[in-house]
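Novice: no FASTA, just this:
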């Protein structure tokens, strides 16, 4: 199917009598309730369930193998190829289905708060609650911007359209398929709203580097003096908790770009995990869940309609989507200058990484490529002891280009702007999980604060003998003995054995990277080989 035919078919969808375009939040909430897609909670939020799929479907994500992009994409288990023919079949299924619906919902907006590089997008939904999600997660246009808005990428989401693996070239009934030439994302067979958010993030991870902008899976905030900090970290490392600082304003909590002008938020909202949520632990998130917010797979009391955040009956991956304006302490627009500090967060359940380390540029690039944290015993079936987990650039499922592209851009920007980079271990100390104890949050906060305020710039350090990391010997508010990992273990041989075990896992993981400058592997990784 030629691109002209795609444009014509898309125009037919968008001009149909069943199209409800750019509905307001109250209108969308009304539609959700009328169509029985979700329920209203006591806070005024809409709560919907996603059925079979309560998280992303990485094995069902594809990129079309096209002449203009096939030599650029990092093909593999993350970026699976699909033929143009298969994509065209799926597109026909989705477009015909949407045209037949009594109502479909369209949102026009942007990805990227920086006007110079933002991407005009369009989201077409079968479900009203999905369109409300898109309205809250992406950047909402002004009335003037809407008049001249021309989408450069379109999501077509039809959860009730299912693929036939025998004829459509898919692994299952579910598909998230991206065509960069047709500038379309197709989503079918899944009701999980996060596929839309991460679909656009993947697109930005492809497009932004072409503009010499580094896309990043991180949170960002800014201090009173305009000093910007970035926080990278996988689930469970404390990224949300540590970046939500009452003395600093939030730029964004998950996706950012770093251009020649500074940092900008890619999104217009937040998609927060809310399992076990309480006002005491996460007041900003708790209070942001109000009218217009979307709760996903949260169990609610049938009578009071109170959200039961502690209930994981449907999934541990319960979520809340809300506009960033629902948080008080933010910067608007979501744009700031160049970072002075970058913090990589890891929850090391082996208990051997220092609670804080200063990284050289080569170490920063190495640990950025590694993206290490650990899964704990009991978190997943079959895990009986801590397992090392590596997610390239702290976001491997969303990187269409080779990882080294992003790492080299990071290294260049560290050099250009004299950025200080720290590795902070929010995991275990004095022994591995089950033996040692979790690092005190008060200590971690003190270490992060010291790094942001420049108190560690000229501090005396010692080099870790196994990982090669530079450990500050003094941090205000933290006992000196806590800073050196082996000093917190009672059995030194056990510490050495466990540290070497983790170092070997780092070394083994790094072998998957190709064309990495030798100085990164030699000077960035563990000394122990």
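Specialist: Received it, and whenever you're ready, just let me know what you need. Bear in mind that the values here come from a model prediction, so they are computed numbers and not experimental data. Residues are numbered from 1 along each chain as shown.
Novice: going forward, measure contacts and count neighbours with C-alpha atoms only.
Specialist: Noted.
Novice: secondary structure class for residue 204?
Specialist: For residue 204, the assignment made with DSSP: H, G, I helix; E, B strand; the rest coil gives helix.
Novice: how near is it to residue 410?
Specialist: Between residue 204 and residue 410 the distance, using C-alpha to C-alpha, to the nearest Å, works out to 16 Å.
Novice: measure the closest residue to residue 323 other than its chain neighbours to residue 380 for me?
Specialist: Leaving out its chain neighbours, the residue that sits closest to residue 323 by C-alpha to C-alpha, 6 or more residues apart in numbering is residue 269, at 3.9 Å. Taken as C-alpha to C-alpha, the spacing of residue 269 relative to residue 380 amounts to 29 Å.
Novice: neighbour-wise, which of the two wins?
Specialist: Each of residue 269 and residue 380 has its neighbours counted (other C-alpha atoms under 10 Å); residue 269 has more, 25 against 9.
Novice: try this one next to it:
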């Protein structure tokens, strides 16, 4: 059983706020929020007019400190474990009571907004923050209702974000002083101890990942999306460093969104109203659209500056490598105003394969698409993390495992149903990593060539090309592609030592098999049939 979403929030934010003794700023515009931040000494302006702030102790999400209330609505539906950590309802209630008392005499910034550009699946959100810049983030990242929108005062979900409030782990049963708690019965998200704004964005994404598949047969997706002149939609899935944002930013196509979308029966739609882009080493030549978007009133988090100036040094990782820019989607010149598109025509699963095994582009069957979606593979390279000296495989189911309240196979099966309903959809596996050898021996696949392959797929130039089947993964590799050297299309051909390639391919295939073993009990037979381990035996 799951509760309906279209009814008033059991926790009425307006009732609570009416009783509070705080100074409350409701639905402030972006310029006001920037000025309020500056007036309180909480930020500074860059030379382009962006508001630069620091989020303090936490410069990224803390997945081990995210909890879901375990009650009658979630007990038999949530995939409990290390990702979805249960917390008792009474613990949540006690924390809420303490947080309400804590903010009684504080300034509060409140915003009514929503998630979901398609009105049929809109989720109304009321956000309560204790800093103006956190509310500015919500202004940018959530969708902003029109002033005369009759649904403006609807309240479904509430986010209460109070970074100054610290939990007592001994009493509150948290792991440490910071926490994020999602309560599906009370339709609330509590955030304490962390000022990292991404916790709010991903909290609502997790809520949608729970509600949409259950109630509406909508597939929530951690992907970017763009649209061509003929209304053809392309989706780009990929973990950090695979090129998702870079490849979806195309001056010749309209951007629907860069991170979170839903696939309904008749459309693909953005969940958000803005972008939250990583900006470490940002350069105008490589990512001109993102670079140009960083202007007033963009929110820049944890960036450094060139000495003695207010000019941002995007190469400065002194605070964190996870520097971020939050801006409204209309900062991207070719963003689509109404962020809803048609059923996708092409889907790209991006992987940065540091083993040098996977082809630069390959076509997937439906079952292969389900399998690779469930795998969510990429690889880390030496130097990205302490102790990483050689390529390491990384798997994140559905390219966003930490945001999935339901079992990952539920989303993979729903993807399969979508592909059954729309057999004309093409699914591609794109390797933006290494060729000619693993990291340290081979070289990174040219971004120019990757763009050419993606464009060829989108324009239909690969449809009638002859294909070769990969011997270990079974995916179909085109023998030719416009604008791309023939010799790089089959990765084995790029290795001087063919036997070394075969050995590396066998190693990677085994890693895929080992990862997928955890899903065997829940996965359908057709997903299991796409395993590289079975392909090698055929």
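Specialist: It's in. Bear in mind the structure is a predicted one, so any value in this text is a computation, not a measurement.
Novice: quick one: TM-score?
Specialist: Structural agreement between the overlaid chains, expressed as a TM-score with TM-score structural alignment, normalised by the length of the first structure, amounts to 0.97; 526 aligned residues with a C-alpha RMSD of 1.6 Å.
Novice: one step back: what residue of the second structure takes the place of the residue nearest to residue 323 of the first structure?
Specialist: In the second structure, the residue paired with residue 269 of the first structure is residue 274, using TM-score structural alignment.
Novice: thinking again about what came up before, correct me, but the residue nearest to residue 323 of the first structure touches residue 320?
Specialist: No: counting by C-alpha atoms under 8 Å, residue 320 is not a contact partner of residue 269 of the first structure; they are 10.3 Å apart.
Novice: for the second structure, which segments count as helices?
Specialist: Per DSSP state H, the second structure has helices spanning 13-19, 30-39, 89-102, 132-141, 169-172, 198-216, 244-248, 288-293, 366-375, 408-421, 447-458, 498-516, 525-529, 532-537. These are given in chain order.
Novice: make TSV out of the ones you listed and add mean neighbour count.
Specialist: Converted to TSV, the helices of the second structure look like this (neighbours: other C-alpha atoms under 10 Å):
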stretch	mean neighbour count
helix 13-19	13
helix 30-39	18
helix 89-102	15
helix 132-141	26
helix 169-172	12
helix 198-216	20
helix 244-248	22
helix 288-293	18
helix 366-375	25
helix 408-421	19
helix 447-458	18
helix 498-516	17
helix 525-529	17
helix 532-537	15
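Novice: which one of those helices lies nearest to residue 230 of the second structure?
Specialist: Closest approach to residue 230 of the second structure among the helices of the second structure is made by helix 447-458 (11.4 Å; C-alpha to C-alpha).
Novice: all strands of the stretch 351-500 of the first structure, in order?
Specialist: For the stretch 351-500 of the first structure, the strands identified by DSSP state E, counting those that start in this stretch occupy 356-359, 372-375, 387-390, 420-425, 428-429, 437-438, 461-463, 470-472, in order along the chain.
Novice: against the second structure, where does the longest one fall?
Specialist: Read it as strand 420-425 of the first structure. Mapped onto the second structure with TM-score structural alignment as the criterion, strand 420-425 of the first structure occupies residues 426-431.
Novice: next, the mean deviation of that stretch compared to the first structure.
Specialist: The superposed stretch 426-431 of the second structure is, by mean C-alpha distance after the TM-score superposition for the first structure, a mean 0.4 Å from where its aligned residues fall in the first structure.
Novice: contacts for that stretch next, please.
Specialist: For stretch 426-431 of the second structure, the external contacting residues (C-alpha atoms under 8 Å, 6 or more residues apart in numbering) are 345-353, 358-366, 369, 445, 450.
Novice: picking that back up, OK, contacts around the match of residue 269 of the first structure?
Specialist: For residue 274 of the second structure, the residues meeting the contact criterion (C-alpha under 8 Å, 6+ apart) are 140-143, 257, 326-330.
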